[in-house]
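Following is a predicted model, sequence given first.
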Amino acid sequence: MYRNNKSNLKLMRLLPRIGVICCIALLLTAAGCSRVEKAEKDDKILIGLSLDSIVVERWQRELEILVATVNELDAEIDVQIANESIDKQTEQIQYLIDKNVDVLIVVPNDANAFYDVLSEAERSGIDVIAYDRLIMHPDVDLYVSFDNVEIGRGISQRLIDELKKKTVNIPEEEIKPFKLLIINGDPKDNNSKLLNEGIYASLQEYIDAGFVTVVDEAWANEWREKIAKDLVEKYLSSGEEIDGIIAANDVLATGAIEILSKWRKAGEVLVVSQDAELSACQRIVEKTQLATAYKPIYDLASTTAKIAVSMAKGEKIIANDSIYNGYDNIPYLKLDAYVVDLDNMDNVIVKSGFHRKEDIYRNINNGK
């Protein structure tokens, strides 16, 4: 989905390089081609990577994979980390534009915050990849992420399936609605909205049937764990019962389960989330968390790095879907995620190499 003006700008950016190489070739013909080849080799593709933060475990791992893959492809990468600051991320994106990167990969703090600076990237002929989080800008060239709606649907359905088991020997007329809390992610992150859409796509028929009721719902600004803690504490301290909690990621689940443990209800209240962090996998085998969603981040990071280098070479964008980002339908490379619980922990997490078995089961029989 390359626009003609962007293709022309990319060519104009390449012309000085081509011109220099041609001049060198003419001047050094008598000396052979070795120095010309060296001039071409030294002019490597430069990828810019702008990250909101690396506080969460998965982002640290993905950063390592992105850098390693770009380097393996004989390209260079300039990494900027904004530490959850919109202003700082704006400055860092502008820095990468000024550095004349070939492709810009962005994990935005706020889907709507970078219109002006990304317009500058467009004017400079720089391709933009929205990495895992959608960016609301008309000239984003590719969105690479997982199916976030399906993740919300999957973890919610896993919770419903477990709640159904509790009603097997209860007469239908005696079944009371199960009470759920929903702890959404940061409202500035479009993935939070997609996840919430998937949650309700799964829950709505059970809400309508009176099987479950959502007693409260919160949005965790900046993905803050404290918001999860406060919501759970509010209900337990008031004497309200909770049967299940749907948390938008494992960090929020950690906060929720910490409060459940304080009230000696960890394991009794069913908790689902996403990211398959080691702590969540440990809680699942310890039976204080029901499930999490595993997103193959190696595939996400390595594929994005390869696509970025290909885009820098002017090659065709790879996508298997499209998504509307508020301005246009942009190419969307959608990857699959998997709901993980006690039954498939070894087959999914251990076999994939995402976590080691001895680490997951560390607190169970000495990890054996």
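Structure received.

make it CA atoms for all contacts and neighbour counts henceforth
OK.

Check which element follows the helix or strand residue 307 falls within along the chain.
Assigned by DSSP states H and E, residue 307 belongs to helix 297-312. As assigned by DSSP H and E, the chain's next helix or strand after helix 297-312 is strand 321-324.

and the angle from the very next helix or strand once past that next one to helix 297-312?
Where DSSP H and E defines the elements, the next helix or strand beyond strand 321-324 is strand 329-335. Angle, strand 329-335 to helix 297-312, by axes from the mean of the first three to the mean of the last three Cα atoms, to 10 degrees: 140 degrees.

Report all helices and strands that strand 329-335 contacts.
strand 142-146, strand 321-324 (3 or more Cα pairs under 8 Å, 6 or more residues apart in numbering; DSSP states H and E).

helices or strands up against the longest one?
It stands for strand 142-146. strand 127-131, helix 297-312, strand 329-335.

Could I get the ones you listed in a markdown table, plus columns for mean neighbour count?
What follows is the helices and strands packed on strand 142-146, written out as a markdown table (neighbours: other Cα atoms under 10 Å):
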| stretch | mean neighbour count |
| --- | --- |
| strand 127-131 | 25 |
| helix 297-312 | 21 |
| strand 329-335 | 19 |
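
ok, for the most centrally placed residue in the chain, nearest residue in space, not its chain neighbours?
Centroid-nearest residue in the chain: residue 132, 4.0 Å away (criterion: Cα atoms, centre = their mean). Closest residue to residue 132 apart from its sequence neighbours, by Cα to Cα, 6 or more residues apart in numbering: residue 145 at 4.2 Å.

structure B:
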Amino acid sequence: MKPHRGRAVAALAAAALVLATAACGQAAQSGRQPNGGTGPPHTGGFTIGLLLPANQADRWQRFDRPLIESRVRELCSDCTVRYSPSGPDAAAQQRQLRALLTSGIDVLILGSVDSRAARPTVRGAAAAGVPVVAYDQLAKGPISGYVSYNGEEIGRLQATALLRALGSNAFRLRIVMLNGSPTDPNAADLKKGALAVLKGRVETAKRYEVLNWDPQIAYADMTAAIADLGPDRIDGVYAANDGLASGAIAALRSASVHPLPPITGQDADLAAVQRIVTGEQFMTVYKPFTPEARAAAEMAVALGRGESVEDIATGTVDNGSRRDIPSVVLEPIALTAETIDTVIRSGKYTTDQICTPDIRSACEEAGLLG
């Protein structure tokens, strides 16, 4: 029989409050298997904690959460998903994460804000027998599974699209790079993939790492780049996601730059899709949320039952704390004006959601309206 949840929670609370540094180091070496758990499987329902960022991206509440909850219900009708949103501040997420763990969960799906800052509490969770599935970002610590999209491929798709937009004389042109948050390992993968395509093909005149993927910081960085380079000397903008693209576009608009240079993005946010339709943003990267959410839910249910996730995983990753972590790493899709109807055909958005009255004429030109 599995240890009583109250005892596990008490152990976790104590471990989390003191960061459990020494004890966790011992736990990491105790022979605990990657599929998590320290006792026999649950024979009935159990509680899955779900902690996702509540940042500027519109995806978490609208897509990931309901998709994960729905798949958990399909797999385990008497399981409970206990959801907690967190802001972009790593310290706040740490507090919420500790509260969620001490409330008595059996498995955790974690979309961490700062992968390094999450490490102590992930260790505390593992020490208390609560396996962790890292979601969308590869958290540090002894996680039991990982689900996300191929970050390097996203960067390559963005950079390839940007070069196509710049044309055959791209090697003579200058771009500004607005990379993702330095606290997010996905951002490093994006940059690596983008630079593999852009290096030697364009001049990167300015490069910024935008903390917490904050559009306001992107706006300030882009404003500084315009001041240093001149409003007419920026030929393209590599923006690592749609939030950063929105900040860049606002700064370019404030500087009366017209026409706008080609600008990349990622996440296929509704506002970004509309900007692509109107020609303000050149492209975004679509990561269908359903396969990502389903894989995370399937891993969490398997872990809660004490089962291996090997049959769910399609490969393994190394997060610097543990090797050979079972993982599902999915392939993204590049979207431009020519392919923007993909998000309609896939069911992500309806035509009415995209084609609001103020951009109806642009939708007609893009062929989205019959």
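That came in fine, so what should we check first? Just so we're clear, the structure is a prediction, and the values are computed from it rather than from any experiment.

got CSV for the helices and strands packed on strand 329-335 of the first structure, with distance to residue 153 of the first structure and mean neighbour count too?
Written out in CSV, the entries for these read as follows (distance: least, Cα to Cα, whole Å; neighbours: other Cα atoms under 10 Å):
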stretch, distance to residue 153 of the first structure, mean neighbour count
strand 142-146, 13, 24
strand 321-324, 18, 14
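
Output those strands as TSV; include the columns distance to residue 294 of the first structure.
As requested, those are exported to TSV (distance: least, Cα to Cα, whole Å):
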stretch	distance to residue 294 of the first structure
strand 142-146	10
strand 321-324	21
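
before we move on, back to that, now render the helices and strands packed on strand 142-146 of the first structure as a markdown table, adding distance to residue 283 of the first structure.
Output for those, formatted as a markdown table (distance: least, Cα to Cα, whole Å):
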| stretch | distance to residue 283 of the first structure |
| --- | --- |
| strand 127-131 | 29 |
| helix 297-312 | 21 |
| strand 329-335 | 26 |
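
could you give me the residues in the second structure that the helix holding residue 307 of the first structure aligns onto?
Residues 289-304 of the second structure are matched to helix 297-312 of the first structure when aligned by TM-score structural alignment.

Then stretch 216-227 of the first structure?
Using TM-score structural alignment, stretch 216-227 of the first structure pairs with 206-217 in the second structure.

thinking again about what came up before, and the helices and strands packed on strand 142-146 of the first structure: which comes nearest residue 60 of the first structure?
Evaluated with Cα to Cα, those place helix 297-312 nearest to residue 60 of the first structure, the distance being 10.8 Å.

For residue 266 of the first structure, give me its contacts.
Taking Cα atoms under 8 Å, 6 or more residues apart in numbering, we find residue 266 of the first structure in contact with 257-258, 260, 288-289.

distance of it from residue 287 of the first structure?
Look at residue 266 of the first structure and residue 287 of the first structure: by Cα to Cα, to the nearest Å, they are 8 Å apart.

can you check residue 319 of the first structure too?
Using Cα to Cα, residue 319 of the first structure is found at 38 Å from residue 287 of the first structure.

Now the helix holding residue 307 of the first structure on the second structure. Mean distance?
Superposing on the second structure and averaging over aligned pairs (mean Cα distance after the TM-score superposition for the first structure), helix 297-312 of the first structure comes out at 1.6 Å.

thought residue 46 of the first structure was touching residue 105?
No. Judged on Cα atoms under 8 Å, residue 46 of the first structure makes no contact with residue 105 at a distance of 11.2 Å.

Leaving out the residues flanking it, which one is nearest to residue 242 of the first structure?
Closest to residue 242 of the first structure by Cα to Cα, 6+ apart is residue 179, at 5.3 Å.

Assign that neighbour to one of the three secondary structure states.
Following DSSP: H, G, I helix; E, B strand; the rest coil, residue 179 of the first structure is assigned to strand.

I'd assumed residue 273 of the second structure was in a strand, is it?
No. With three-state DSSP as the criterion, residue 273 of the second structure is helix rather than part of a strand.

Which residue, neighbours along the chain excluded, lies closest to the equivalent of residue 283 of the first structure over in the second structure?
Aligned by TM-score structural alignment, residue 283 of the first structure pairs with residue 275 of the second structure. Distances taken as Cα to Cα, 6+ apart place residue 281 nearest to residue 275 of the second structure, at 5.3 Å, with adjacent residues excluded.

check contacts around that neighbour.
Counting by Cα under 8 Å, 6+ apart, residue 281 of the second structure touches 245, 249, 262-265, 272, 275.

Could you check how far it is from residue 120 of the second structure?
Shown here: residue 281 of the second structure relative to residue 120 of the second structure, a distance of 39 Å by Cα to Cα.

all helices of the stretch 51-200 of the first structure, in order?
Taking DSSP state H, counting those that start in this stretch as the test, the helices found in the stretch 51-200 of the first structure are 57-72, 86-98, 115-123, 148-165, 190-208.

Which among those helices is found nearest to residue 348 of the first structure?
It's helix 148-165; of the helices of the stretch 51-200 of the first structure, that one is closest to residue 348 of the first structure (Cα to Cα) at 15.4 Å.

What helices and strands are in contact with the closest one?
helix 190-208, strand 244-247, strand 270-272, strand 292-294, strand 338-340.

Residue 94 of the first structure is nearest to which of those?
Going by Cα to Cα, the one of these nearest residue 94 of the first structure is helix 190-208, 22.5 Å.

which of the residues in the closest one are buried?
Neighbour-count burial for helix 190-208 of the first structure, with 16 or more other Cα atoms under 10 Å as criterion, is recorded at 190-203.

Could you do stretch 66-78 of the first structure as well?
By neighbour count on 16+ other Cα under 10 Å, the buried set for stretch 66-78 of the first structure is 66-70, 75-77.

The helices and strands packed on helix 148-165 of the first structure: which one's closest to residue 111 of the first structure?
That would be helix 190-208 among those, by Cα to Cα, at 6.3 Å.
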